[in-house]
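A.B. asks: no sequence on hand, only this structure:
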């Protein structure tokens, strides 16, 4: 794995209002780095914040607090306005305020175009009224590409990469299977020439044989130097496919480690439950699991933080637990 960081997520928070008075913290002080040519898995139960985090990285949601850095440029669009609001609320005198404001203005800012997302439900994420050609080229058009020859060449190239014939370009989404639509979704992401792909549960709704084909396709794509964030429920796939794994629970990272280390030595109670839940080809073991299963509800302490217990293996705990 390359040691160069390509993406840094720093103390990112996101909340959603459930009512005028009640709010849900979907992503709570999340920090991690992604390295060049790395495949980073993110696992956790439904509602733990995985997809919300992905959508924050590609700017589909606005970050409430924190920053996301791609190649040393801040890419969350509202970072400047968020930090400026904080400055205005601070008790700095006018001179110091102007100095800090200038520092903020002079930071390097960029956009999230080099980070593309493949969605869980290809049917819901593709406009059914658009031809496959229009679906795939849409990102290029939005970015200002007007030369139809260049567009056509790029569309045909990405179709070949994902194993689809260029003969499909005038057909519509309802004519394709789930696996084919997921390949079209991958082509739509690849045409933007991204450095990072976020794959959000992209094989969860597919047959096992099709899952294998999509994973093999991602492995081929990765050889071109892409970094991948792979969000999934299937721990067996994550174990096979990912270099490193993040475990999320209730909006926070509770454990982070290289794949082999995490599966061989899970430390957080929630991670242990996840690893124990992996099905084994022994009916007696599976029967005993079901008989001893219980609802998991771990309370995360407010003053908890990620502790490095050994090289590159982090687990959430409190200061007294460090030793």
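C.D. replies: Happy to help now that I have it. Note that this is a predicted model, so its numbers are computed, not measured. Residues are numbered from 1 along each chain as shown.
A.B. asks: for the rest of this, base every contact and every neighbour count on C-alpha atoms.
C.D. replies: Will do.
A.B. asks: give me the element residue 272 is part of.
C.D. replies: Secondary structure assignment for residue 272, by DSSP states H and E: helix 269-276.
A.B. asks: flag every buried residue along that helix.
C.D. replies: 270-271, 274-275 (16 or more other CA atoms under 10 Å).
A.B. asks: ok, how many other residues are close to residue 153?
C.D. replies: 10 (other CA atoms under 10 Å).
A.B. asks: what sits against residue 28?
C.D. replies: 11-14, 251-252 (CA atoms under 8 Å, 6 or more residues apart in numbering).
A.B. asks: all helices for this structure, in order.
C.D. replies: Along the chain, counting by DSSP state H, helices occupy 50-57, 79-89, 94-105, 122-125, 132-142, 148-161, 178-190, 208-222, 235-241, 259-264, 269-276, 283-292.
A.B. asks: comparison target, given below:
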């Protein structure tokens, strides 16, 4: 089965019918509509260079580069937008609502831990603020560019598109010698009533989230290279062990997800009903776990979710759902 997630499409019809407000913003501030609809898995594949890339002749390298739409098409993207902004720039105003872009330079040093060497980064970012009655109600990082000053081996970017409907799409990525690596895609919607940017969708490394109650974890296409049945069996017994939560938590999740699908199917058959018993449980479980695990940080580099904690929450709820269905089957 091909897992292709054209992100941005899910909410396009919803936005059109449920939000009448049109945000008339100058075209030069809108960004690029390319980022509103992406096949992220294909983008990740096309933008990762082959291992022998440095040994290829120039013409072959150009062929590889052309497969990645991010390589040539957006080389000056951030600079073009950044040069338009002079400190604080109001890009939209209607009645007491304003949208303002603000340019900031920064220097950031990572904490030293088992996952980080304490690298130092410098960069610039564009902050989009939602202002109501001259008070900043909410803000997000719209665009970003940073350089790893410690290693000089990577440059990071965040690109965006601001649709007339008030939908805002951002794609964060890292560019290195061996390719361009999409990190996280996010879709926001301007909520005028509550004066905030509502986070609607996230795609990050196979995790597809549509708020408030839909989580899909796609299989890793390269998983078979590292999978060990004995390790999976060990982690199935205790997925909360640190090495399990890092390496096998998604496998454990899919195991219990399949178990619940089978049990709810058996229960529907026993009750002689065509009613879908699995989906309501999934929506309830996803909402509970997404409410508990909110987006962490929208700061200097990339925002992120604690995906391990999110998946462990799902596993816990899946096991409870399975036990509940088993009790119904035993009646």
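C.D. replies: Cool, got the structure. All values derive from a computational prediction rather than experimental measurement.
A.B. asks: how alike are these chains, TM-score-wise?
C.D. replies: TM-score for the superposed chains, counting by TM-score structural alignment, normalised by the length of the first structure: 0.29, backed by 169 aligned residues with a CA RMSD of 7.1 Å.
A.B. asks: sorry, back to before: helix 283-292 and the helix holding residue 272 of the first structure, what's the angle between them?
C.D. replies: 150 degrees (axes from the mean of the first three to the mean of the last three CA atoms, to 10 degrees).
A.B. asks: who does helix 269-276 of the first structure touch, helix- and strand-wise?
C.D. replies: The contact analysis (3 or more CA pairs under 8 Å, 6 or more residues apart in numbering; DSSP states H and E) places helix 269-276 of the first structure against strand 252-258.
A.B. asks: for the strand it packs on, packing partners?
C.D. replies: By 3+ CA pairs under 8 Å, 6+ apart, strand 252-258 of the first structure packs against strand 23-35, strand 244-249, helix 269-276, strand 305-310, strand 313-317.
A.B. asks: now render those as CSV, adding distance to residue 179 of the first structure.
C.D. replies: Listed next are these as CSV, based on distance: least, CA to CA, whole Å:
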stretch, distance to residue 179 of the first structure
strand 23-35, 28
strand 244-249, 25
helix 269-276, 27
strand 305-310, 38
strand 313-317, 35
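A.B. asks: remind me, longest helix of the second structure?
C.D. replies: Assigned via DSSP H, the second structure shows its longest helix as helix 307-330.
A.B. asks: circling back to that earlier point, next, the angle from the helix holding residue 272 of the first structure to strand 244-249.
C.D. replies: 120 degrees.
A.B. asks: going along the chain, name the strands of the second structure.
C.D. replies: Using DSSP state E, the strands found in the second structure span residues 6-7, 38-39, 88-94, 97-109, 112-113, 116-117, 120-132, 135-148, 155-162, 167-176, 179-191, 196-204, 207-210, 214-217.
A.B. asks: ok, which of these comes nearest residue 270 of the second structure?
C.D. replies: Across the strands of the second structure, residue 270 of the second structure has its closest neighbour in strand 214-217 (27.4 Å, CA to CA).
A.B. asks: that closest one packs against which elements?
C.D. replies: strand 207-210, helix 278-292.
A.B. asks: start and end of stretch 255-271 of the first structure, how far apart?
C.D. replies: 7 Å (CA to CA, to the nearest Å).
A.B. asks: related to what we said a few turns ago, of the buried residues of helix 269-276 of the first structure, which pair is most distant in space?
C.D. replies: 270 and 275 (8.8 Å).
A.B. asks: circling back: and the helices and strands packed on strand 252-258 of the first structure, which is most packed in?
C.D. replies: Each of these was scored by mean neighbour count; the highest is strand 244-249, a mean of 24, by mean count of other CA atoms under 10 Å.
A.B. asks: report all helices and strands that that one contacts.
C.D. replies: strand 39-43, strand 252-258, helix 259-264.
A.B. asks: and of the ones you listed, who's closest to residue 155 of the first structure?
C.D. replies: strand 39-43 (25.4 Å).
A.B. asks: so can I have a markdown table of the helices and strands packed on strand 214-217 of the second structure showing mean neighbour count and distance to residue 256 of the second structure?
C.D. replies: Output for these, formatted as a markdown table (neighbours: other CA atoms under 10 Å; distance: least, CA to CA, whole Å):
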| stretch | mean neighbour count | distance to residue 256 of the second structure |
| --- | --- | --- |
| strand 207-210 | 18 | 17 |
| helix 278-292 | 17 | 12 |
